[in-house]
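Undergrad: Could you look at this predicted model? Sequence included:
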Amino acid sequence: MMANLFSSFDPSTFSSTSMSLNWFSSMIMLLIIPPMFWLIPSRLNMLWTNLILTIHKEFKILIKNNQWKGSTLIFSSLFSIILINNFIGLFPYIFTSSSHMSFTLALSLPLWLSFMLFGWINNMMHMFAHLVPQGAPSALLPFLVIIETISNVIRPGTLAIRLTANMIAGHLLLTLLGNSGASLKFHLLSVLVIVQTLLLILESAVAMIQAYVFSILMTIYSSEVA
């Protein structure tokens, strides 16, 4: 039994042992994805292939440097990891790893740091030009440089917080409504089931949208250092 509403985000809440299950739910995908490449192509396999190809075309448009061949594979894999973790977290009694900063920040920070190191080492003048907007007044240049620097530094944090907050908000609402079901009458309980079903559909859409937004923004950040 949960002690409070936020206990649903504790990986040890539903565990019968004292072991932490933070990363166990993220490893479930390793049991799902490999058979898709070895078995006879199914409708699910064709759907997933078409989805990845569509995402690949979207990322290819955003990446300005055509010499970075294969870079869309990184962002397509990032999209797949976040999407699968978000969907797995919608099942009952499964820990949602994408609702924790330790997971989202581990995805955004290394990629952003690698882009920054690549940009400052190989295209230093281009990176300096990004700190000063074109046509800005000379008197405002020191303040604009500070603002652009701060906005650039907080990018991995904003990416991680955006994904975490969206996952937590929906799960909290589902948990809050689900806990109130025991005290409702039958006619109100039927309404609650319909509302919960609609919220679950909405959360499924949010899971896909947040994975897409996270990977798209990371792709845009990578194109700025070219």
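TA: Received it, and whenever you're ready, just let me know what you need.

Undergrad: contacts and neighbour counts: CA atoms only from here.
TA: Noted.

Undergrad: Without its sequence neighbours, what residue ends up closest to residue 22?
TA: residue 11 (5.6 Å; Cα to Cα, 6 or more residues apart in numbering).

Undergrad: ok, structure two:
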Amino acid sequence: MNLFSSFDPTTNLSLSLNWLSAMLILIFIPPMYWLIPSRLNMLWIIIIMTLHKEFKILLNSSLKGSTLILISLFSFILFNNFLGLFPYIFTGTSHMVMTLALAFPLWLSFMIYGWTNNTTHMLAHLVPQGTPGVLMPFMVCIETISNIIRPGTLAIRLSANMIAGHLLMTLLGNTGPSMTLWILNILLFIQILLLILETAVAIIQSYVFAVLSTLYSSEVV
């Protein structure tokens, strides 16, 4: 057992069964959507409607239901981030395999749609308005590179933020047995604060991922 064993999908039985933790979301969905409405149900509906209104403004699209995939993406990442805070549950979003699998198909579909239907609009995005003629070739190179690395930045941002907090909590937790009682109380207080911080990070990172995906999609319309 080493420090990074908790982030290894093949820790148990040499099989990547830990990825099945993403399916635990299904346990929480049925009572929320298919049984008697509860306070949790009403809270989630308020969150979804708020996100729908915001994404609709950002997308600037008349297509009905265009925000559905982005709200679903937010929900999926949020549940996975939260489940990773529970003991002995694998955090799928702390791995590039999952985050890149979410970001790359979205970005690729946006690019294919944009370059196929709005080629002139996509070419205009490569040169910002008011750029001097001498700098235009450099701006095209810079904008092209920044466009290509977008799925990588989305994936790395999410996985790095999720793994950093977990790693810090693991490092502090491993020092507990060698501490005195009063220092252990301070450590426990710090761990609680870190857990609250990780809860906020779980919400913020899922929101950032969904909003940036929305902004990228609005550029190709």
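TA: In hand now; what should we look at? All values derive from a computational prediction rather than experimental measurement.

Undergrad: Now the TM-score, please.
TA: Once superposed, the chains reach a TM-score of 0.97 (TM-score structural alignment, normalised by the length of structure 2), with 221 aligned residues with a Cα RMSD of 1.0 Å.

Undergrad: what number of residues lie near residue 159 of structure 2?
TA: 23 (other Cα atoms under 10 Å).

Undergrad: In terms of helices and strands, where is it?
TA: Secondary structure assignment for residue 159 of structure 2, by DSSP states H and E: helix 150-174.

Undergrad: which residues of structure 1 does that helix align to?
TA: Mapped onto structure 1 using TM-score structural alignment, helix 150-174 of structure 2 spans residues 155-179.

Undergrad: Contacts for the matching stretch, please.
TA: 5-6, 8, 86, 98-101, 104-105, 108-109, 112, 192, 196, 199-200, 203, 206-207, 210-211, 214 (Cα atoms under 8 Å, 6 or more residues apart in numbering).

Undergrad: How about stretch 11-30 of structure 2?
TA: Residues contacting stretch 11-30 of structure 2 (Cα under 8 Å, 6+ apart): 5, 9, 10, 76, 79, 80, 83, 89, 90, 91, 92.

Undergrad: quick check, nearest of those residues to residue 54 of structure 2?
TA: residue 76 (18.2 Å; Cα to Cα).

Undergrad: host element of the closest one?
TA: With DSSP H and E as criterion, residue 76 of structure 2 is part of helix 68-83.

Undergrad: what range in structure 1 matches that helix?
TA: Using TM-score structural alignment, helix 68-83 of structure 2 pairs with 73-88 in structure 1.

Undergrad: buried residues in that stretch?
TA: Buried residues in stretch 73-88 of structure 1, counting neighbours by 16 or more other Cα atoms under 10 Å, are found at 75-76, 78-88.

Undergrad: Comparing that stretch with structure 2, how large is the average distance?
TA: Relative to the matching residues in structure 2, stretch 73-88 of structure 1 has an average distance of 0.3 Å after the fit, by mean Cα distance after the TM-score superposition for structure 1.

Undergrad: mean shift between the helix ranked longest in structure 1 and structure 2?
TA: As assigned by DSSP state H, the longest helix anywhere in structure 1 is helix 186-223. Compared with structure 2 after fitting, helix 186-223 of structure 1 deviates on average by 0.4 Å (mean Cα distance after the TM-score superposition for structure 1).

Undergrad: Which secondary structure elements does that helix sit against?
TA: Counting contacts by 3 or more Cα pairs under 8 Å, 6 or more residues apart in numbering; DSSP states H and E, helix 186-223 of structure 1 packs against helix 43-62, helix 71-88, helix 101-122, helix 155-179.

Undergrad: Next, the angle helix 96-117 makes with the helix holding residue 159 of structure 2.
TA: 160 degrees (axes from the mean of the first three to the mean of the last three Cα atoms, to 10 degrees).

Undergrad: Helix 150-174 of structure 2: average distance to aligned residues in structure 1?
TA: By mean Cα distance after the TM-score superposition for structure 1, the fitted helix 150-174 of structure 2 averages 0.4 Å away from its aligned residues in structure 1.

Undergrad: Could you check that helix and say which residues are buried?
TA: For helix 150-174 of structure 2, by 16+ other Cα under 10 Å, it's 150-151, 154-159, 161-163, 165-166, 169.

Undergrad: again, but for stretch 91-100 of structure 1
TA: For stretch 91-100 of structure 1, the neighbour count (16+ other Cα under 10 Å) marks 94, 95, 96, 97, 98, 99, 100 as buried.

Undergrad: got it, and stretch 120-128 of structure 1?
TA: Per 16+ other Cα under 10 Å, stretch 120-128 of structure 1 contains these buried residues: residue 127.

Undergrad: End to end on it, go ahead and measure it.
TA: End-to-end distance of stretch 120-128 of structure 1 (Cα to Cα, to the nearest Å): 9 Å.

Undergrad: corresponding residues in structure 2 for it?
TA: Stretch 120-128 of structure 1 covers residues 115-123 of structure 2 once aligned (TM-score structural alignment).

Undergrad: Contacts for that stretch, please.
TA: In contact with stretch 115-123 of structure 2 (Cα under 8 Å, 6+ apart) are residues 114, 220, 221.

Undergrad: give me the number of residues near the second one?
TA: If I follow you right, that is residue 220 of structure 2. Counted with other Cα under 10 Å, residue 220 of structure 2 comes out at 20.

Undergrad: How about the contacts made by the closest residue to residue 119 of structure 1 other than its chain neighbours?
TA: Nearest residue to residue 119 of structure 1, sequence neighbours excluded (Cα to Cα, 6+ apart): residue 225, at 4.8 Å. By Cα under 8 Å, 6+ apart, the residues touching residue 225 of structure 1 are 115, 116, 118, 119, 123, 126, 127.
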